[in-house]
Each structure stands twice: as C-alpha cells, then as structure tokens.
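S.K.: Quick one, what's the 3D model for this:
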Amino acid sequence: MRNYSIALIPGDGIGVDVIREGKKVLDTACEIDGGISIQYEQFDWSCEYYLKHGKMMPDNGLEILKNFDSIYLGAVGYPGVPDHVSLWGLLLPIRRQFQQYINIRPVKLLRGIKSPLANRGVEDLDFIVIRENNEGEYSSIGGRMYEGTNMDMAIQNSVFTRHGVERVLRYAFNLANQQGKRKRLTAATKSNGINHTMPFWDEYVQKINKEFPDVKTDIIHIDALCAFFVTKPDVFDVVVASNLFGDILTDLGAAIIGGLGIAPSANINPEKKFPSMFEPVHGSAPDIAGKGIANPTAAIWCASMMLEHFGENKLAKAIMEALQDVLEEGRIVTPDLGGNATTEEFGEQVCRRLRENYG
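M.R.: As a prediction, this is how the structure comes out:
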C-alpha cells in the first residue's frame, strides 16, 4: 500500500466548496486503484481564523505542516482582511520556508472548454509556464518613510540571486528537454528597461542553455510575450519567468484557456525535502461562496497534479480524462460553463466518470 499524508487548508469563500470536491475525486481515485491510502488533516487557517486570532495560522503552523507529503490549499482572502495580510501571513511563508521555488501553471485548453481566442482549439493551447516562486520582485526588502507627510515615500527592492535564478532555469530547461513537445524554452525578460536584474537573468539563461544544446531558446521582452500569448500561443512549449512576470503571464494564460476559475497551480519543492502545495489560481470569490455554483475544475486539476508529483501518473491521467469527459459532454457543468449543475453535482459526475473509465 502506498501511503500519503495531505494537509487540507480549504481557506476562505469558495475554497471550502472546491477543495471538498477535489478531495472527493482523490478519494475515488484511491478507491478504484486499491493500492493507495491517503490520510488527511484539515486546518481552519483562513481570514476567519485571522479575525479571531490576529494571525493567519498559529505560530507553529509551519512546524505542523512540514511532515506532510503535500498541502492542498483552497483560496484565502475575505473582505475586512487586507490582501497583503492574508498573502504574507499564510501563502508566502509556506512557499518560502518550504523552498517551493518552482511554481508550475499549465496553459492547456481542456476538452469541452472554449477559448476566448478565436479559432483556437486544444491543439493550439498546450504549454507550461514555470514561475520563480521565492525571490525576484516579490522579495520583502524595502520600506516606507515619512508616511502622512508631503514627503511620503516607498521603496521595494527586487532580489535576484545566482542560486535562485540558476535553479529555476535549470528546472525549466530540464522540463523542455525531457517532456517538451518542441524542446523549446522561452524566457521572459525586460532588460531594455530594467537594467540590472533583467540582464542578470538573461545572462544566466544563456549560461544554462549551454548545458542543454538540444533546447531551442528564446529570450523575449515581457510586453511582447504577453502579446504573443494571444496572437501565437501555439508556438510555446515551456515558458520561464521571474516571480512578477510569471504571475502576470500565468493569469493571462488562464484567461486564454477559459478563465481563472479553470486554472491550477503547483508550488513545488523538487527535492521533496519539504511538502509541495497545490492550489487553484482563482480567488476566494466571497460573493458566490456557499451558493453551490463555484466551478471545481481547477481544484480537481490540482488533485491530478498532486498525484503526478507523488509519481502516481496513471491515476493523475485518469482524473484528467474523467474531468475532460464531463466538460466535453456538457450535461452536468456549473453555470459559468453554461450549465445549471451545482459544485457538488459536478464533482460527483467526475467521480462517476472516473469509476467508469478506470473500470
């Protein structure tokens, strides 16, 4: 029996709704496989927790999480709690302390979903963005001075280290070399306007490229790259970017495959010294929380990515096939996809199809 332990953090809003369905799909996968056992422990760390305790998680939260095989996160954020509080109080400490320096966001159009890009199908939209997840533009170095006066000022510094840049680039090059359909890597830059960190980034792209002579490499300015995501997405294979640029590109990537509600993400510690974390890209959407209309596609996709991280590739693929079968059939889908099914009905239909397909 292959045993895995997962920390469930449903979070706020629809995070609770969609993680419930993702767990249901994971449990069905274990049931039909027969060789997997998953132990869960659920934590109520969220904005609601913050309003009660003045913190997003307990002081020993990271110590509690470190021995799990994986973390399955819903979404955090709620009116009354500033976004920088919820982000820096839970998500970013987990990413950094557990060295989840690789953020993986597939830009893949699923069967049954129509892209907002005209005349683009599943064969055109299928690539991966690798985002540096621990440093770059999201480094918490800087500060405020003279607040409340006419000299009010703020400084935010970006941090790019050789260690941090090399490891994300090497991961992306390896991915392009081993799994890429075209063996092509595209690196985002802005070295014509950001004259220290971006030339540094470009220099290491060229350096690591020498280790992978079979990988065709392009270095493209972020503004042009955003345009190319829309005008010629079919040319991409693996895209690698710094923290901020990767964040922007992946939200655009989510938009062209049907919206933020569809897209998954994985925060990976490749060495598996610490747990990795899997979370939908979408937010907590408090306006529809508890109404049973949230689309759990991203959460279910995250469950598949989690199994793949565990090496359970057959089950991971089976979940994605079942999910796409349900989407393509279009009978039991949520309102955002033109249906009238509830979140729970959608999740149950994916479980039914998983049993049918796997049997």
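
S.K.: all contacts plus neighbour counts: C-alpha atoms, from now on.
M.R.: Will do.

S.K.: And for the residue nearest to I9 when sequence neighbours are not counted, the neighbour number?
M.R.: Computed as Cα to Cα, 6 or more residues apart in numbering, the closest residue to I9 that is not its neighbour in sequence is L73, at 4.8 Å. Applying other Cα atoms under 10 Å, we find 24 residues neighbouring L73.

S.K.: Same question for L65.
M.R.: L65, neighbours per other Cα under 10 Å, totals 20.

S.K.: That one and N3: what is the separation?
M.R.: Applying Cα to Cα, to the nearest Å, one obtains 17 Å for the distance of L65 from N3.

S.K.: Over to N60?
M.R.: Distance of N60 to N3, computed by Cα to Cα: 25 Å.

S.K.: what about the strands in the stretch 151-300 of the chain?
M.R.: 153-159, 184-189, 216-221, 238-241, 264-268, 276-280 (DSSP state E, counting those that start in this stretch).

S.K.: Remind me what the third one packs against, helices and strands.
M.R.: Taking 3 or more Cα pairs under 8 Å, 6 or more residues apart in numbering; DSSP states H and E as the contact definition, the neighbouring helices and strands of strand 216-221 are strand 184-189.

S.K.: got the contact list for the strand it packs on?
M.R.: With Cα atoms under 8 Å, 6 or more residues apart in numbering as the test, strand 184-189 has contacts from 172-173, 176-177, 198, 201-202, 205, 215-222, 225, 236-242, 245.

S.K.: which among those end up buried?
M.R.: Neighbour-count burial (16 or more other Cα atoms under 10 Å) is assigned, among those, to 172-173, 176-177, 198, 201-202, 205, 215, 217, 219-222, 225, 236-242, 245.

S.K.: Give me the nearest residue to P280, chain neighbours excluded.
M.R.: P264 is the one closest to P280 (Cα to Cα, 6+ apart), at 4.4 Å.

S.K.: isn't that neighbour right next to A299, touching?
M.R.: Yes. Here P264 lies in contact with A299, judged by Cα atoms under 8 Å, at a distance of 6.7 Å.

S.K.: want to put them side by side, so please do this one too:
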Amino acid sequence: MKTYEIAVIPGDGIGNEVVPAALQVLRTLADVHGGLNFKFTSFPWNCDYYMANGKMMPDDGIDILKGFQAVFLGAIGDPKRVPDHISLWGLLIKIRREFEQSINIRPAAYFKGLESPLKHTKNFDLMVVRENSEGEYSEIGGRIHKGEDQLAIQNAIFSRRATERAMDYAFKLAQSRRGHVTSATKSNGIVHTMPFWDEVFEDVSKKYPDVQTAAYHIDALSAFFVTRPEIFDVVVSSNLFGDILSELGAAIMGSIGIAPAANINTKGNYPSMFEPVHGSAPDIYGRGIANPIAQIWTAKMMLDHFGDTDIAQKLLDILQDVTAEGVKTPDIGGRATTQEVTEAICNKLKDLA
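M.R.: I've put the predicted structure just below:
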C-alpha cells in the first residue's frame, strides 16, 4: 500500500470549508481503492495567524513542509485585515519560490452539467503551462521620488533556463495528450523579452519533432480562448500571461469555482503544491455553499502527480457525473450545499467498490 504524507493548509475563508470536503473525498477514495493511504497534517497558517503573530507562517515553516510529499492548499487572503501583497508573499508565493515550484499548470475543459457562457460551446480540453518563477512577477524594481515626479520601475526577468524548463514541460505534456503546443507571446509590442521567448520556443520545439506548434500574440490568443477554445491542447506562457489565460479558461468553463491548479517542482527535491484557482471568497464563507469541486479537482491533479492517473481520472469522471445530475452549489446554478455535493461524490466513489 502506498502512503502519501500531505501537508494541509486550509488557509482563509472558504478554504476552511472546501479543504475538509476534499479530504473527505480522498479518504473515501483510499477506502475504495485499497492500495492508497493518506496521512494528512494540518497547519493553521493564514491571516488569523498573521494577526496573532505578525507573520503568515512560522520562521521554520518551510523547513517543516520539506518533510512532506505535497502541500495541499485551500485559499489565502483576507484583504480587510491583511493586504494581499503581505498575505500572498508571506505564504503562497514564499512556498512557490523556496520550493522551486517553477511550473504552474491549470486545466480548462468542457465540464458536463456546467453551462458555459459561450453560446456555441464545442468540447474543449486545454492545459495552460505557466512559467511560475520569474517573468513579469520578478521582485526586481522599486520607486523613487515623490509627488508628480514619482517613478515606479518593475523589471521583467526571463532566463533561458527557466523559459526552457517551462517549454520542455509543455512539450512533454503535449506528447501525452494531443501533440500540440501553443506559445503565448507579444513580440510585436514587447521588444526584448518576448522575441527572446520566441527564440527559445523555436529552439525547444526542434527537440520534439512529433509535436505540432503554433504561436499567437496574447491579445489574439485571449480572443481565441473565447471564440474557438477547442483548437488548443497545451498552451505555454510567461508568468503574467499564464495567470490571465488560466482565469479566462476558468471563465469559459462556466465558473472559477471549479478550476484547479498545481505548482510543480520538476526536480523532485521539494514538494509540489496543489491549490484551487479561486480565492478565499469571504462574502460566502460560513454559509455552507462554497463549491468544493475546484479543491477536489485539485486533489485529482495531486494524484496525477503521484502517478495514480487511472483512479484520478475516475474521480474527475465522478465530479462531472454529479454535476450533470444537478447536484450543484449556487455559483453554478444549483441549490446544493458544500456537504451535499461532497456526499454525492463520496457515494459514487463507494459505488466503485
């Protein structure tokens, strides 16, 4: 029997509702599968922790997390009490950077039982591979002067190593899917980093002659996500472009409340981290109506990362079956509670036995 030791950080807001739901599903899955076992250790690191301690996590938090095979995160943020740049950089981005989680992957697919805002939706199934360590989210820059002379500088950093790493990941992923990689660029307007991005993409593509390629400027690519998302397989992008495209991907699915994400350490020397795309949603926290599907789909991606792809796919199929049967939370047109959706998923998992 395989035992996975998982660090669990429910975080803020609805993270404290959807993470327990996902853990219930994973425990049920382990009971049904027989060959899986999970050992969960929960950590109360969030904005409450910050208010009490002046920091989002303890000084040895990273050292503590190193001993786990994965980090399972709910949501971070309580902007009325803690500014987002403090909460995110003090926990989420800190973990991403110190654990060298250089790749962020986010799927978007036609989801049974979910009404897409697109009028004529064809089946689409795409994966955004986002460079997750540098690019436009570099910390290099600063401000000088005051008043009307005030100046802010933010430097975008693109290294060949990190760019190649993201592109290699995208091409290898495409080889296991439909064999096509699209590059998100803007070399007609951003004169240094994006031509460099294009050059690296061309170089990397030569190593994968079995994979077809395309490149679109980010403005046109965003439009194509809406008008013809079915043409895309794997889309590789910089940090900022990938962030925007993956949110758009969630929107064309019909709700950000079902969108998952994974932050991958490609070397295996530190744990990867799995989190839903949605935030802490303080406006609905405590009402029992948060959609648990994103967190559970995130758990599916964690299983894929561990190599348990067959049972992971069965879990995703069940998520879609439950939604298609109308067991849905209010954000996607239903009346079910968080727990009712979770119970419906667990019951279908038990049927597998």
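
S.K.: picking up where we left off before, can you list the strands of the stretch 151-300 of structure 1 in JSON lines and add distance to D12 of structure 1?
M.R.: Formatted as JSON lines, these follow (distance: least, Cα to Cα, whole Å):
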{"stretch": "strand 153-159", "distance to D12 of structure 1": "29"}
{"stretch": "strand 184-189", "distance to D12 of structure 1": "33"}
{"stretch": "strand 216-221", "distance to D12 of structure 1": "36"}
{"stretch": "strand 238-241", "distance to D12 of structure 1": "29"}
{"stretch": "strand 264-268", "distance to D12 of structure 1": "17"}
{"stretch": "strand 276-280", "distance to D12 of structure 1": "13"}
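
S.K.: Please name whichever of the ones you listed is nearest to G80 of structure 1.
M.R.: Nearest of the strands of the stretch 151-300 of structure 1 to G80 of structure 1, taken as Cα to Cα: strand 276-280 at 22.1 Å.

S.K.: so the closest one aligns onto which residues of structure 2?
M.R.: Mapped onto structure 2 using TM-score structural alignment, strand 276-280 of structure 1 covers residues 272-276.

S.K.: again, but for stretch 36-45 of structure 1
M.R.: Aligning stretch 36-45 of structure 1 against structure 2 (TM-score structural alignment) gives residues 36-45.

S.K.: Next: stretch 186-198 of structure 1.
M.R.: Residues 182-194 of structure 2 are matched to stretch 186-198 of structure 1 when aligned by TM-score structural alignment.

S.K.: By neighbour count, which bits of the matching stretch are buried? Give me those.
M.R.: For stretch 182-194 of structure 2, by 16+ other Cα under 10 Å, it's T182, S183, A184, T185, K186, S187, T193, M194.

S.K.: which one is D218 of structure 1 nearest to, not counting chain neighbours?
M.R.: Nearest residue to D218 of structure 1, sequence neighbours excluded (Cα to Cα, 6+ apart): T186, at 4.8 Å.

S.K.: Helices along the stretch 251-359 of structure 1, start to end?
M.R.: Along the stretch 251-359 of structure 1, the segments classed as helices by DSSP state H, counting those that start in this stretch run 297-310, 313-329, 343-358.

S.K.: Check the offset of the first one from the chain's centre.
M.R.: Spelled out, that is helix 297-310 of structure 1. Centroid separation for helix 297-310 of structure 1 versus its chain: 10 Å, with Cα atoms, centre = their mean, to the nearest Å.

S.K.: follow-up on the earlier one: what does the residue nearest to P280 of structure 1 align to in structure 2?
M.R.: The alignment partner of P264 of structure 1 in structure 2, by TM-score structural alignment, is P260.

S.K.: State whether that match and N291 are indeed in contact, as I suppose.
M.R.: No. P260 of structure 2 is not in contact with N291 according to Cα under 8 Å; the separation is 11.9 Å.

S.K.: Now check N150 of structure 1 against structure 2: what is it aligned to?
M.R.: In structure 2, N150 of structure 1 lands on E148 (TM-score structural alignment).

S.K.: compared with structure 1, how much does the match of strand 276-280 of structure 1 deviate?
M.R.: Aligned to structure 1 and superposed, stretch 272-276 of structure 2 gives a mean residue distance of 0.6 Å (mean Cα distance after the TM-score superposition for structure 1).

S.K.: now that stretch, how far from the centre of its chain.
M.R.: Counting by Cα atoms, centre = their mean, stretch 272-276 of structure 2 comes out at 6 Å from the chain centroid.

S.K.: What of stretch 305-325 of structure 2?
M.R.: Centroid separation between stretch 305-325 of structure 2 and its chain, computed with Cα atoms, centre = their mean, is 17 Å.

S.K.: Which positions in that stretch come out as buried?
M.R.: For stretch 305-325 of structure 2, burial by neighbour count (16+ other Cα under 10 Å) applies to H305, I311, A312, Q313, L315, L316, I318, L319, Q320, D321, V322, T323.

S.K.: can you check stretch 255-273 of structure 2 too?
M.R.: Within stretch 255-273 of structure 2, the residues that qualify as buried are 255-266, 270-273, counting by 16+ other Cα under 10 Å.

S.K.: Widest-spaced pair of these?
M.R.: Farthest apart among those by Cα to Cα are S255 and Y270. That separation is 31.4 Å.

S.K.: Structure 1: which residue goes with S238 of structure 2?
M.R.: Checking with TM-score structural alignment, S238 of structure 2 has S242 as its match.
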